[in-house]
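Novice: can you look at this prediction? I've put the sequence above it.
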Amino acid sequence: MAEWLEIPLQYHTERKIIHVDMDAFYASVEIREHPELKTRAVVISADPRENHGHGVVTTANYVARQYGVHSAMPAAQALKLIPRDKVVFVPPHFELYRSVSAQIHQIFHQVTDIIEPISLDEAFLDVTENKWHETNTIKIAMRIQQQIIQTTHLTCSLGISYNKFLAKVASDHNKPVGRTIIRPEQAQAFLQDLPIDKFFGVGKKTQEVLHEMQVYTGGDLLKIPQMELIAKFNKMGFVMYKHARGVDDSPVQERRERRSIGKERTYNPPIEVNERVERELRTISEQVAAALAKQQMHGRVIVLKMRNSLFETTTKRQSFDQYVVSAEQIFQIAWQLWLTHGNLSNGIRLLGITVTELDPRSFENIDLPLFE
């Protein structure tokens, strides 16, 4: 049997990539509009005390995060974690967030048009060639950060490196108001000790298999032959092989296809009890999660579609600052949307769940230790 030839790697260390990530964006915008909230634990969600315990956390400021609150958590759980005299629930105002995001993107376009938006609060910029004719990437990053503060009175954290993978890693360090650079000569040393669960796209099941292979860090991953990883993990194996070597050859794409993955089911006779809705949403969530896994995607927006016996269709959506991927996450969010907006008075003929604002699982929100 002939041996497979290894796929050659493409090293693009000449690129200058900046990943801009706004700090607790939605919550920061609300605090800017209402300065009296600055010292409070601000949770962007409907108030469960006024909403029959329903609602899901969209995001939270850093005060709330210190109590363990995070995106996609049930709002009722956030209420249990934070002292009642400290917490403030603020319903999301997406039109306001979109308008502020547009201001930020105007700043990006002052330096480059090679911009890959990830969400309202996050984007990659390729500044290898730039309108400012500046060769020092750190100076570009500092100027972007300063202009965002001056224009919007909001802060961001920046990651600087020679590819998107490392720039994304870097931006998650020293939040908020952080600025971190990973140079080509630093990357391998950093990745050597990076726990394998911190590599983008490596979920719990993949971790279990890697642990069986005695792979716990980037250094361990580096020892596994390329074809062994590909045989075990298919495309994700090659991604891990590249990332262990600080390689990511994907360019910053100016226009990104906004895709969605969803499933829906129709019912005859119509559903008339909540328990059945709960079972159906759990089944649909599992189907959507399986489809996401097959495409190696995850997203930031969950959309619940409902149609009653009068053929009136309603859609409700929830946006997050973290990626949603598991069936349980999808179900919990869809179920909270149903409890908040669902209505059985005319029966339910159709239920659907869609995940939008998708990205490859090679992009993931993580918190990492990095060089001081």
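Specialist: Right, received. Where do you want to start? Residues are numbered from 1 along each chain as shown.
Novice: C-alpha from now on. contacts and neighbour counts both.
Specialist: Will do.
Novice: I'd like to know how far Asp47 sits from Ala75.
Specialist: Separation of Asp47 from Ala75 (C-alpha to C-alpha, to the nearest Å) stands at 7 Å.
Novice: common neighbours of these two, please.
Specialist: Gly53, His54, Gly55 (C-alpha atoms under 8 Å, 6 or more residues apart in numbering).
Novice: now secondary structure, neighbour count and distance to Leu81 too, for the residues you listed, in a markdown table please.
Specialist: Output for the shared contacts of Asp47 and Ala75, formatted as a markdown table (DSSP: H, G, I helix; E, B strand; the rest coil; neighbours: other C-alpha atoms under 10 Å; distance: C-alpha to C-alpha, whole Å):
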| residue | secondary structure | neighbour count | distance to Leu81 |
| --- | --- | --- | --- |
| Gly53 | coil | 18 | 14 |
| His54 | coil | 21 | 16 |
| Gly55 | coil | 29 | 15 |
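Novice: could you dump the residues you listed to JSON lines with distance to Glu228?
Specialist: As requested, the shared contacts of Asp47 and Ala75 are exported to JSON lines (distance: C-alpha to C-alpha, whole Å):
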{"residue": "Gly53", "distance to Glu228": "49"}
{"residue": "His54", "distance to Glu228": "47"}
{"residue": "Gly55", "distance to Glu228": "44"}
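Novice: which one of those is nearest Glu208?
Specialist: For the shared contacts of Asp47 and Ala75, the closest approach to Glu208 (C-alpha to C-alpha) belongs to Gly55, at 32.8 Å.
Novice: pasting the second one now:
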Amino acid sequence: MRTVPSILHLDMDAFFASVEQAAKPSLRGKPVIVGGLGGRGVVSTASYEARVFGVHSAMATAVARRLCPNGAYLWPRFVAYREISEQVMAMMRELSPLVEQLSVDEAYVDLAAGPYGPALAAVPPAEGSEFVEAIAQDLRADIQHRTGLTASIGAAGSKLMAKIASEQAKPDGLVLVAPGQERAVLGPMPVRALPGVGPATEQALRRAGLLTVAEVADLPEEELVRLLGKAHGAGVSLMARGLDERAVVPDRDAKSVSVEDTYEVDLADRDRVLHELDVLAARCVRRLQAAGRSGRTVVIKVRRFDFSTLTRSETLRGPTDDERVIAATARRLAAQVNLTGGIRLLGVGVSQLAEYTQEDLFAQAAAEAAAEEAAQAAAQAEQAASLEPASAPIPTASAERSLGSRLWMPGQDVRHEEFGAGWVQGSGVGRVTVRFETPDSPPGRVRTFLVDDPALSPAEPLPLRPPVG
């Protein structure tokens, strides 16, 4: 066991909502909710001002709107979040090569493996704790200086306690648990505070009269194994006593890459389902290629109108990142599924990942088939035009969507040729409302335009702070 709390757990405070408030001066100090905006949307992050009204992550957006009708409801801007995340993770890697990123806004770092490690090992535990506290406070200050955002940090001798400490530190704080104090900190907490203790485990413990972590820690491990099963019971017993020897593991290897969408209106048309699978396959491939990976098994996920969910998969001869191959495979898998009644959710994923792509006969065949199909379509169009020059094809629903008015999402970055940078506040009835402001400007003025105004265009996110140094 460590004698110095040299493992840090960092968690950005209300990350998505905080980025939006930092980017949009008019939203600072106001309730901001980021997530899906449709009838089936789910809250991803709520600012602390919104949480006062009872809004929280994973809540249905429709419920959030009833609780907080005057909040700003924004579509996620993942490009902006990733840029800030990369800055924060780079700062953590300056402290140690052992950084285990759990999500875009959360990570562990092991200070003992970095440049401060020898100094931490050379001083008494009390001085080592003070040194760790100073490092953590400097990290929080650097993050706020470079991004304008706040982070909460927990420091402890294990990942378990560092995570629990960061929860206690929220928002914008630092909590340090000295090695040896684990049981004193954990004891009064409810059993749900332990990782892996969900509603079912909580109920099993409650039936046995175990309500606090201290009561679980005092129970012999054999009793917990009897209550919860061998693996889970032994794990809960160790956690309740504050024992956790898991190492901080950098660059956790993903086992799969997938994307999915939930639709506001059930998909009832097979052609529309196939079109959406093509869109999902393209998004999945972009993620694969961004990670420098390929995959051998293609998986589709289908949730039907009655909430029944099923998956189908097909394993290819070799790993691929070819969009045509993955889309064609997803379409073949969809042919195995009964789509009558309507589809609520679709997903496309790739597993059995590799760091290379083999020469794939599937990809070559798909390319040849696509070229032949295009040539046949062109020939048919030419023939039809010669026979009936005055006739025009009837556009499909998907074509109408692609050729119709641009879709402006609340929170989206835009630029106007006359008024400069701004963001979409709302749209509807052929109009889009834009607030013109930047991260370093005062709250801006609101103007309304036609949705097809040629002077208005999508834009990349502006940096929250000027580049440092």
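Specialist: Sure, I can see it. Predicted model, so just to flag it, every value in this text is computed and none were measured.
Novice: next, the TM-score between them, please.
Specialist: Between these two chains, after superposing, the TM-score reads 0.68 (TM-score structural alignment, normalised by the length of structure 1); 283 aligned residues with a C-alpha RMSD of 3.6 Å.
Novice: circling back: looking at Asp47 and Ala75 of structure 1, which is more packed in?
Specialist: With neighbours defined as other C-alpha atoms under 10 Å, Asp47 of structure 1 and Ala75 compare such that Ala75 has more, 28 against 21.
Novice: the more buried one and Ser171 of structure 1, how far apart?
Specialist: Applying C-alpha to C-alpha to Ala75 of structure 1 and Ser171 of structure 1 gives a distance of 27 Å.
Novice: kindly report the same for Gly201 of structure 1.
Specialist: 17 Å.
Novice: higher neighbour count, those two?
Specialist: Taking other C-alpha under 10 Å, Gly201 of structure 1 and Ser171 do not tie; Ser171 has more neighbours (30 against 19).
Novice: three-state assignment of the equivalent of the more buried one over in structure 2?
Specialist: Mapped onto structure 2 by TM-score structural alignment, Ser171 of structure 1 lines up with Ser166. What DSSP: H, G, I helix; E, B strand; the rest coil gives for Ser166 of structure 2 is helix.
Novice: could you find the closest non-adjacent residue to Ser166 of structure 2?
Specialist: Using C-alpha to C-alpha, 6 or more residues apart in numbering and skipping the chain neighbours, the partner closest in space to Ser166 of structure 2 is Gly154 (3.8 Å).
Novice: show me what that neighbour aligns to in structure 1.
Specialist: Checking TM-score structural alignment: Gly154 of structure 2 goes with Gly159.
Novice: right, and Val191 of structure 2 touches Val197 too?
Specialist: Yes - between Val191 of structure 2 and Val197 there is a contact under C-alpha atoms under 8 Å: 7.0 Å.
Novice: quick check on the two: which one has the bigger neighbour count.
Specialist: The neighbour count for Val191 of structure 2 versus Val197, taken as other C-alpha under 10 Å, is higher for Val191 (25 against 15).
Novice: corresponding residue for that one in structure 1?
Specialist: Using TM-score structural alignment as the criterion, the counterpart of Val191 of structure 2 in structure 1 is Ile196.
Novice: ok, for its match, nearest residue in space, not its chain neighbours?
Specialist: Nearest residue to Ile196 of structure 1, sequence neighbours excluded (C-alpha to C-alpha, 6+ apart): Thr217, at 4.7 Å.
Novice: I'd guessed that neighbour sits against Leu194; true?
Specialist: Yes - under the criterion of C-alpha under 8 Å, Thr217 of structure 1 makes contact with Leu194 at 5.3 Å.
Novice: and the residue in structure 1 that Glu182 of structure 2 lines up against, what does it touch?
Specialist: Mapped onto structure 1 by TM-score structural alignment, Glu182 of structure 2 lines up with Ala187. Shown in contact with Ala187 of structure 1 (C-alpha under 8 Å, 6+ apart): Leu166, Gly246.
Novice: the helix or strand that contains Ala187 of structure 1 vs structure 2, mean deviation?
Specialist: Using DSSP states H and E, Ala187 of structure 1 sits within helix 184-192. With the two structures superposed, helix 184-192 of structure 1 lies on average 1.9 Å from its match in structure 2, counting by mean C-alpha distance after the TM-score superposition for structure 1.
Novice: for the next helix or strand after that helix, give me every contacting residue.
Specialist: Sequence order places helix 204-212 as the next helix or strand after helix 184-192 of structure 1, per DSSP H and E. Contacting residues not belonging to helix 204-212 of structure 1 are listed as Ile196, Asp197, Tyr216 [C-alpha under 8 Å, 6+ apart].
Novice: what's the spacing between helix 204-212 of structure 1 and its chain's center?
Specialist: On the basis of C-alpha atoms, centre = their mean, to the nearest Å, helix 204-212 of structure 1 sits 22 Å off its chain's mean C-alpha point.
Novice: for it, which positions count as buried?
Specialist: Residues of helix 204-212 of structure 1 classed as buried: Thr206, Gln207, Leu210 (neighbour count, 16 or more other C-alpha atoms under 10 Å).
Novice: just give me the match in structure 2 for the last one.
Specialist: With TM-score structural alignment as the matching criterion, the partner of Leu210 of structure 1 in structure 2 is Leu205.
Novice: what about the one helix or strand Ala214 of structure 2 maps to, how far off from structure 1?
Specialist: Here Ala214 of structure 2, judged by DSSP H and E, is contained in helix 213-218. Once fitted to structure 1, helix 213-218 of structure 2 is off its aligned match by 1.5 Å on average (mean C-alpha distance after the TM-score superposition for structure 1).
Novice: identify the residues contacting that helix?
Specialist: By C-alpha under 8 Å, 6+ apart, the residues outside helix 213-218 of structure 2 that reach it are 183, 186-191, 194, 210, 237-238, 240-241.
Novice: including distance to Arg283 of structure 2, could those go into JSON lines?
Specialist: Below are the contacts of helix 213-218 of structure 2 laid out as JSON lines (distance: C-alpha to C-alpha, whole Å):
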{"residue": "Arg183", "distance to Arg283 of structure 2": "46"}
{"residue": "Leu186", "distance to Arg283 of structure 2": "43"}
{"residue": "Gly187", "distance to Arg283 of structure 2": "46"}
{"residue": "Pro188", "distance to Arg283 of structure 2": "46"}
{"residue": "Met189", "distance to Arg283 of structure 2": "42"}
{"residue": "Pro190", "distance to Arg283 of structure 2": "41"}
{"residue": "Val191", "distance to Arg283 of structure 2": "40"}
{"residue": "Leu194", "distance to Arg283 of structure 2": "36"}
{"residue": "Leu210", "distance to Arg283 of structure 2": "46"}
{"residue": "Ser237", "distance to Arg283 of structure 2": "42"}
{"residue": "Leu238", "distance to Arg283 of structure 2": "41"}
{"residue": "Ala240", "distance to Arg283 of structure 2": "42"}
{"residue": "Arg241", "distance to Arg283 of structure 2": "44"}
